[in-house]
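**Q** 3D, please:
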Amino acid sequence: MPTHPEWGRGQVQSVVGTRVTVNFENRGKQVINTGAVNLDVLEEARPPRG
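**A** Presented below is the predicted three-dimensional model:
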């Protein structure tokens, strides 16, 4: 997250409206309000293997 780079990279777990649950490398699972905080996309989602 731009304001907390020490949290490391994160993986989005779920999105409900403006609430995004992200599992960060160094901080664990956090719920982010994207109405108040911007997240940087480092890698686009990959389609599931099937």
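
**Q** CA atoms for contacts and neighbours, from now on please.
**A** Noted.

**Q** show me where the protein has its strands.
**A** Listed in chain order, the strands of the chain (DSSP state E) span residues 10-16, 19-24, 28-33.

**Q** nearest residue to residue 1 in space, please, no chain neighbours.
**A** residue 39 (5.7 Å; CA to CA, 6 or more residues apart in numbering).

**Q** surely that neighbour meets residue 5?
**A** No. With contacts counted by CA atoms under 8 Å, residue 39 stays clear of residue 5, the gap being 11.0 Å.

**Q** could you also give me the structure for this second sequence? I'd like to compare it with the first:
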Amino acid sequence: MMDLNAFLEPGMLVRHPNQPDWGLGQVQSRIDQRITVNFEHAGKVTIDGRVIALRPELP
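**A** Below is the predicted model:
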């Protein structure tokens, strides 16, 4: 299965496409397909990059 978030690096800002109420998130780490993101309103969440394509937030 393809990693939809292979371009993400720690420090990048992202949004979850299915959870807009989580707010802006900052990528904490990416190990293989597991991305840990700290969201404004949901806290630290680990996401499977093969299932969810996080949307980068441009500065």
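
**Q** for residue 44 of the first structure, which of the strands of the first structure is the nearest?
**A** strand 10-16 (10.6 Å; CA to CA).

**Q** and that closest one, which stretch of the second structure?
**A** With TM-score structural alignment applied, strand 10-16 of the first structure matches the range 25-31 in the second structure.

**Q** could I get the buried residue list for that stretch?
**A** 25-30 (16 or more other CA atoms under 10 Å).

**Q** and which of those is nearest residue 42 of the second structure?
**A** residue 25 (8.9 Å).

**Q** show me what contacts the spatially most central residue of the first structure?
**A** Centroid check for the first structure by CA atoms, centre = their mean gives residue 22 as the closest residue, at 3.8 Å. For residue 22 of the first structure, the contacting residues are 10-14, 28-32, by CA atoms under 8 Å, 6 or more residues apart in numbering.

**Q** now the two most distant members of those.
**A** Maximum distance among the contacts of residue 22 of the first structure (CA to CA): 14.1 Å, for 14 and 28.
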